[in-house]
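Enquirer: attaching a predicted model along with its sequence, questions to come.
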Amino acid sequence: MIWKVNVKEKLQQVDDYWNPRIVGELNGQHVKLVKFQGPFVWHKHDHEDELFFVVEGQFIMELEDGNVELAEGDFIIIPKGTMHRPVADKEVHVMLFEPASTLNTGDAESDLTKTDLERL
């Protein structure tokens, strides 16, 4: 079945942080929506690249060799094996593109780890 997804409407259904929701699938990839606020955990994904697209707001992607500031309309691709940590001073809305096998906290299990993602 083919349908359209309104990203802003889907994000209105998200009322917590660091809990990605699946809104689409293609070629073994999930399209996820998530809201960030505060710091996440340092982690890496040994087998998956990730794409973070800022829908609304801004955040900093901390990397071992420096930080990257992202604002609305920006995206960043984090290659597999790269240590990273997103940090948002204020609420930010993000769309993620990543393989369906990707665990949100990668190699660092914590209370923020989500193994069974909700679909919106």
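Expert: Nice, thanks for sending it over.

Enquirer: from now on I want contacts and neighbour counts done on CA atoms only, so please keep to that.
Expert: Will do.

Enquirer: quick one: list the elements packing against the strand ranked longest in the chain.
Expert: Using DSSP state E, we find that the single longest strand of the chain is strand 84-99. Packing partners of strand 84-99 (3 or more C-alpha pairs under 8 Å, 6 or more residues apart in numbering; DSSP states H and E): strand 29-39, strand 50-56, strand 58-63.

Enquirer: for the first one, packing partners?
Expert: Just to be clear, that refers to strand 29-39. Where contact means 3+ C-alpha pairs under 8 Å, 6+ apart, strand 29-39 is packed against helix 7-12, strand 21-26, strand 84-99.

Enquirer: out of the ones you listed, which one sits most buried?
Expert: Comparing the helices and strands packed on strand 29-39 by mean neighbour count (mean count of other C-alpha atoms under 10 Å), strand 84-99 ranks first with a mean of 20.

Enquirer: ok, structure two:
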Amino acid sequence: MQHISHVQQIELKHNNLVEQLAREAVVPTEWAPPLVGPAFAYRRRTRVAVRYDAQHKHVQVGFRGLASKAIVEVQSCVILSSELQPLFAGLAALLNSFQQPHVLGHIELFSG
């Protein structure tokens, strides 16, 4: 949801909750204000897609495209926690140095 503003993300999530509760015949008479965290650097876990491109002798590192096995290569991710951002940034170089990078399919990073 990074393509919409933080305020819009909160509204969308609230509307989604309202719809889900309505499906179960739960209609609150009053809502508490939403719990809101930071807009960036909040994610403490991610699964990173990895694929070795034999033609270019290069490890692709990124995230899978929507409903696809294609990898969208990225060098940084602003929603990752500050502890994970440096690890993510150096991941492609590290994996390219491996003797058998073609055996990798994904890497999971987590903090905390």
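Expert: Looks like it came in fine. Keep in mind it's a predicted model, so treat the numbers as computed, not measured.

Enquirer: overlay the chains and give the TM-score.
Expert: Once superposed, the chains reach a TM-score of 0.23 (TM-score structural alignment, normalised by the length of the second structure), with 57 aligned residues with a C-alpha RMSD of 5.4 Å.

Enquirer: before we move on, the earlier item: CSV for the helices and strands packed on strand 84-99 of the first structure, including mean neighbour count and distance to Val94 of the first structure?
Expert: Converted to CSV, those look like this (neighbours: other C-alpha atoms under 10 Å; distance: least, C-alpha to C-alpha, whole Å):
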stretch, mean neighbour count, distance to Val94 of the first structure
strand 29-39, 20, 5
strand 50-56, 19, 5
strand 58-63, 19, 9
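
Enquirer: just to revisit the earlier point, and the helices and strands packed on strand 29-39 of the first structure as CSV, adding distance to Met61 of the first structure?
Expert: CSV is the format used below for those (distance: least, C-alpha to C-alpha, whole Å):
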stretch, distance to Met61 of the first structure
helix 7-12, 21
strand 21-26, 20
strand 84-99, 4
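
Enquirer: only the buried residues of the longest helix along the second structure, if you could.
Expert: Ranked by residue count, the top helix of the second structure under DSSP state H comes out as helix 6-23. Buried residues in helix 6-23 of the second structure, defined by neighbour count with 16 or more other C-alpha atoms under 10 Å: His6.

Enquirer: what's the first helix or strand after that helix?
Expert: strand 45-53 (DSSP states H and E).

Enquirer: which helices and strands sit right next to that next one?
Expert: When contacts are defined as 3+ C-alpha pairs under 8 Å, 6+ apart, strand 45-53 of the second structure packs onto strand 58-64, strand 71-73, strand 106-110.

Enquirer: residues contacting the second one, please?
Expert: The contact list for strand 71-73 of the second structure, computed with C-alpha atoms under 8 Å, 6 or more residues apart in numbering, reads Ala49, Val50, Arg51, Gln60, Val61, Gly62, Phe63, Arg64, Gly65.

Enquirer: could you pick out the buried ones from those?
Expert: If you count burial by 16+ other C-alpha under 10 Å, the buried members of the contacts of strand 71-73 of the second structure come out as Ala49, Val50, Arg51, Gln60, Val61, Gly62, Phe63, Arg64.
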